[in-house]
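Sequence first, then the predicted structure:
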Amino acid sequence: GSLLEKYGTYEMNGIAFSDHDEIWWLETIGGHHWIARRVPDDAYVVMPNQLGIDTFDLKDAFTTQENHLCSDDLKEFIVKNHLCLNLDDSFNARYAFGSHDDSDHVYNTPRDWFIRRYLNPHTYKWDGENADFTPFSDDIPWTMVPERKITVEDVKYALSTHFQNTPYDPYITRGDLSNKGALRPVGINRNDFLSVLQVRQGQEPIEWFTFGSNVFNTLVPLYIHIDTVPEYYSNTTAEVSTDNFYWANRLIGAMADACDKQSAIHIERYQRVVQSHSHHIIHTYDELIEKETDETRKTELRHEANQKAADMLKKETSKTLHLVLDELSFTMKNKFARSDA
């Protein structure tokens, strides 16, 4: 916040700060102004490419600062520019600083709607004529309490979604196709990197990551208190090569997209196998690291765990690449058999 007040910023943006005890979400309003709100311990936040903090307690921000923080002159900035658009004494930061463009209803709010629909399927009515929220709603709450605990796999699924089982799915082949691909999915083709930071109480933090289009890739865990990362992750060059995770995933995504029906089962198995093996590696090395007292040996164990994950991932990724290439080969337009004559 002090950096923003001193140097400013030319655009609006958001960033999360987290540790074992708290998560705060900070939004840059632009210029030298900013706001931040503490995420409730039992809640989650979905943030597409727009500002999302809704209700904001200015009194708390300028007194105890338990759940709200902001730039020192925010009150004067709001008053001077007539930015409080509430009809009562409350202040909705989304009204004041957020965007409500027509393009948001194609690019941003649909992604928010679909992820909430996945994590809170019974809390609200998400579909139909009398839906509480639709892909075009500007008033979806900033935080929600999920209907169950959220796993790393849930986060991966949410960030890989493409409006499955809705009329907006770009892969839909049956029924009314008039809205097919009309809205921007979460798992878009130009995804190149996804990171999920798992801050764990009393255990080593884990960064799960992956490359390529999220619909077709899989997360792999990485112990982060290390000096180097396995070569399979780090040896990416501008030249396409199946010897690194980045290009292998890019190839799988491009080919699986072209024959999505035939490849779907291979992608599902790829993701499940890597996830299950990854958890086994984490459970094994968590125990070893926890028992070890020597810091040098702890670092060695982290490197060992990361390399085991990389070796497993390379094997499963190569296998999936082979299977998807095989499926795509059978869809080539120049295929021919004697019986076709």
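Structure received.

make it CA atoms for all contacts and neighbour counts henceforth
OK.

Do you have the helices of the stretch 151-300 of the chain handy? List them.
Using DSSP state H, counting those that start in this stretch, the helices found in the stretch 151-300 of the chain span residues 152-158, 231-234, 245-258, 260-291, 295-329.

Now do the last one and helix 260-291, the angle between them.
Per axes from the mean of the first three to the mean of the last three Cα atoms, to 10 degrees, the angle that helix 295-329 makes with helix 260-291 is 170 degrees.

What helices and strands are in contact with helix 295-329?
Applying 3 or more Cα pairs under 8 Å, 6 or more residues apart in numbering; DSSP states H and E, one finds that helix 295-329 makes contact with strand 220-223, helix 231-234, helix 245-258, helix 260-291.

Can you tell me which of these is most buried?
Each of the helices and strands packed on helix 295-329 was assessed for mean neighbour count using mean count of other Cα atoms under 10 Å. The highest is strand 220-223, with a mean of 24.

And for that one, what's in contact with it?
If you take Cα atoms under 8 Å, 6 or more residues apart in numbering as the criterion, strand 220-223 is touched by 204-210, 274-275, 278, 282, 302-303, 305-306, 309-310, 313.

So for Asp169, what's the nearest residue that isn't a sequence neighbour?
Leaving aside its sequence neighbours, Asp169 sits nearest to Phe163 (Cα to Cα, 6 or more residues apart in numbering; 4.7 Å).

thought that neighbour was touching Asn179?
No. Using Cα atoms under 8 Å, Phe163 is not in contact with Asn179; the gap is 11.1 Å.

want to try CSV for the helices and strands packed on helix 295-329, with distance to Ile115 as columns?
Below are the helices and strands packed on helix 295-329 laid out as CSV (distance: least, Cα to Cα, whole Å):
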stretch, distance to Ile115
strand 220-223, 22
helix 231-234, 29
helix 245-258, 22
helix 260-291, 19
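
Please name whichever of those is nearest to Asp60.
strand 220-223 (37.6 Å; Cα to Cα).

how far is that closest one from where the chain is centred?
Chain-centre distance of strand 220-223: 16 Å, with Cα atoms, centre = their mean, to the nearest Å.

circling back: Phe163 and Asn179: which has the busier surroundings?
Higher neighbour count among Phe163 and Asn179: Phe163, with 24 against 13, using other Cα atoms under 10 Å.

dropping in the other structure now:
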Amino acid sequence: MKSILIILLINLVIIFRSKKVYACTGTYVGSKVSKNGSRLIARTEDIGSAHPKSVIVYEKPFWDNNLYIDKITGFEYKMPNHFYKYYAVPDSDGNNDDGIYDEVGFNEFGLSISATVSSYCKEEINNIDSLIEKGLREANIASLVLSTCKSARESILFLAKIVDEYGACECNNIIISDKEESWYMEIVSGHQYIAIKLPEDVVAVIPNCLMIDYVNLDDDENTIYSKDLINMPKENNLLKFRNDKFSIRKTYADDLGSYDRDRLWGGQNFLAKSKNRPYDYDFELFFKPDEKVSVKDIMELQKYRYEDTKKDANLAINNIDGFEVRPIGIERQAECHIIEIKEEFPREAPGLLWLCLGNAEHNIYLPYFPNIKSVPEVYSNRFHNFNENQAFWIFRAQGTLAELNRDKYGSNIRKYWSNHQDELIKEQDLKNKEFVSLYKKDKSLASEYATSQINEIGNIFYNKAKNIYEELFKYVASEAGRAAEEKYIPSEMKETSI
């Protein structure tokens, strides 16, 4: 009975704090401006705090007769005869809710995808090239690409062909990577799109808006775009310019609102503080960071609530009726990820996926190699409601309690996970060398090693999160009687400090 009451209460807390809003924040860091020479592709999936996610290794298609069907919208696509194995991070509820939403993952050829950051086109654009109800949407993109394509460029051409033939249900921003290159695609209306090969000497922070301005459309090596990208708005007197050049963003999208501007201002100043860009700055997609950017830096960016600035989202004054700051580190993150493409890794296993289940603020990112065969059962389990046998719910539950009082409940939890994160990143350097060495000798041995690593650390950190949740629940519950004088400290932190 006691455990049932606890489950019911934590469910109520999580659901109360959840806002079902489709929104994400993406980040890109080129290899020439990253601290260790890796290319970094990152995103927070801000769909809702009570939105369970699972990690699934797909050995075979989940569709029948080579026909992919979106059971929510009716979109259908005839798939090729081949199927590439992949792992991804779908919604636990899948078609019982709003669709598959594989979101992020690697396939057996080393192709990775982060899909998507939702975006929106102008009403005037939608009136002449409407979004298609049965068109391509976010819920389908990662599944289609990872099961079908081998390279980033091939993936962009594949998606472009689908939008040409079937149209798009939504505007979306997508990053697809292989060992050699990353491509960024914006679907900007029902049948129009633009994709560019990402440069290696810049960074980008991408909120829920179209961000590509001018590009050289004659550069076939670095751009892929729909045939009427310019003609359609031109024929309807909707062309817009920036610095006397055709601007895709200004033509297809509304001006920035605070929902997106908050994150551009916060993200660009987080990575390039010396530039001190004002809130009303005319932000561009790419910029140069002050210093080379590490994986840990991006983890901290995904937690960032503009602390120590005038827009600190933790301050009551910034969250009053009619005004609410939109932080990057928002409570409704369902998962956060960083794809790290590494120079020394092989082409078919080119890097790591750092994955955080639940929101990042009081949490940890675990490293997944590309060629894993399985994950711990608690990570692949799928439960609609809170269940301690699913890793998502445990990580989400301890974070939810921590954020009820960030100082008293959460400050030491954040330190606890940050210390473990530093250790994991340091240890991963040695594991990466072992993985690469094994891969050169025998790919199957490397795959077994990769699988054993995530199964080992996955269980270790699930148990650590479960211990924090159980301790903190008791601590928070006891506050209803007599408030504790000291902040909550995880027992493991107390033991190691003795």
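Sure thing, it's come through. Keep in mind that this is a model prediction, so the values were computed, not measured.

Same list, the helices of the stretch 151-300 of the first structure, but as CSV with distance to Glu76 of the first structure please.
CSV is the format used below for the helices of the stretch 151-300 of the first structure (distance: least, Cα to Cα, whole Å):
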stretch, distance to Glu76 of the first structure
helix 152-158, 39
helix 231-234, 49
helix 245-258, 48
helix 260-291, 51
helix 295-329, 51
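
Next up, the contacts around the residue mapped onto the residue nearest to Asp169 of the first structure from the second structure.
Alignment note (TM-score structural alignment): Phe163 of the first structure maps to Tyr306 of the second structure. For Tyr306 of the second structure, the contact set (Cα under 8 Å, 6+ apart) comprises 266, 312-313, 327.

which of those sit farthest apart?
Greatest spacing in the contacts of Tyr306 of the second structure, by Cα to Cα: Gly266 and Ala313 (11.0 Å).

Quick check: the gap between the residue nearest to Asp169 of the first structure and Asp294 of the first structure.
Distance, Phe163 of the first structure to Asp294 of the first structure, by Cα to Cα, to the nearest Å: 49 Å.

Apart from its chain neighbours, what residue comes closest to Gly105 of the second structure?
Ala88 (4.2 Å).

didn't the one you found look like it was pressed against Ser112?
No. Ala88 of the second structure lies out of contact with Ser112 (Cα under 8 Å); the separation is 9.5 Å.

neighbour count winner among these two?
Ser112 (36 against 23).

who's in contact with the nearest residue to the more buried one once chain neighbours are set aside?
Spatially, and ignoring its direct neighbours in sequence, Ser112 of the second structure is nearest to Phe106 (4.4 Å; Cα to Cα, 6+ apart). With contacts defined as Cα under 8 Å, 6+ apart, Phe106 of the second structure is in contact with 86-88, 112-113, 146, 370-371.

try it again with 10 Å
The neighbours of Phe106 of the second structure, taking Cα atoms under 10 Å, 6 or more residues apart in numbering as the test, are 57, 85-88, 112-114, 142, 146-147, 177-178, 339, 348-353, 368-372.

All the helices of the stretch 101-250 of the second structure, residue numbers only.
Under DSSP H, counting those that start in this stretch, the stretch 101-250 of the second structure gives helices at 123-128, 138-148, 152-166, 231-235, 248-252.

Which residue range of the first structure does the fourth one align onto?
Using TM-score structural alignment, helix 231-235 of the second structure corresponds to residues 76-80 of the first structure.

got a list of contacts for that stretch?
Under the criterion Cα under 10 Å, 6+ apart, residues 33, 71, 74, 82-85, 91, 96-97 lie in contact with stretch 76-80 of the first structure.

same thing but 8 Å
By Cα under 8 Å, 6+ apart, stretch 76-80 of the first structure touches Cys84.

Show me what counts as buried in that stretch.
When neighbours are counted by 16 or more other Cα atoms under 10 Å, no buried residue of stretch 76-80 of the first structure is found.

Would you agree Thr317 of the first structure is in contact with Tyr270?
Yes. Contact criterion Cα under 8 Å: Thr317 of the first structure and Tyr270 qualify, at 7.4 Å.

returning to that earlier point: hey, what's in contact with both of Ala88 and Ser112 of the second structure?
Shared contacts of Ala88 of the second structure and Ser112, defined by Cα under 8 Å, 6+ apart, are found at 104-106.

Which single one of the residues you listed is nearest to Ile7 of the second structure?
Using Cα to Cα, these come closest to Ile7 of the second structure at Val104, 29.1 Å.

Pull up the gap between the aligned residue in the second structure for Thr28 of the first structure and Trp265 of the second structure, please.
The equivalent of Thr28 of the first structure in the second structure is Ile187 (alignment by TM-score structural alignment). Distance of Ile187 of the second structure to Trp265 of the second structure, computed by Cα to Cα: 24 Å.

quick one: which of these two has more around it?
When Ile187 of the second structure and Trp265 are compared for neighbours, Ile187 comes out ahead with 28 against 21, by other Cα under 10 Å.

and the more buried one, what does it touch?
When contacts are counted by Cα under 8 Å, 6+ apart, Ile187 of the second structure is found next to 168, 170-173, 193-194.

run the last query once more with 7 Å
By Cα atoms under 7 Å, 6 or more residues apart in numbering, Ile187 of the second structure lies in contact with 171-173, 193-194.

After alignment, which residue of the first structure pairs with Ala253 of the second structure?
Checking with TM-score structural alignment, Ala253 of the second structure has Gly98 as its match.

My error: substitute Leu355 of the second structure in the last question.
Aligned by TM-score structural alignment, Leu355 of the second structure pairs with Phe209 of the first structure.
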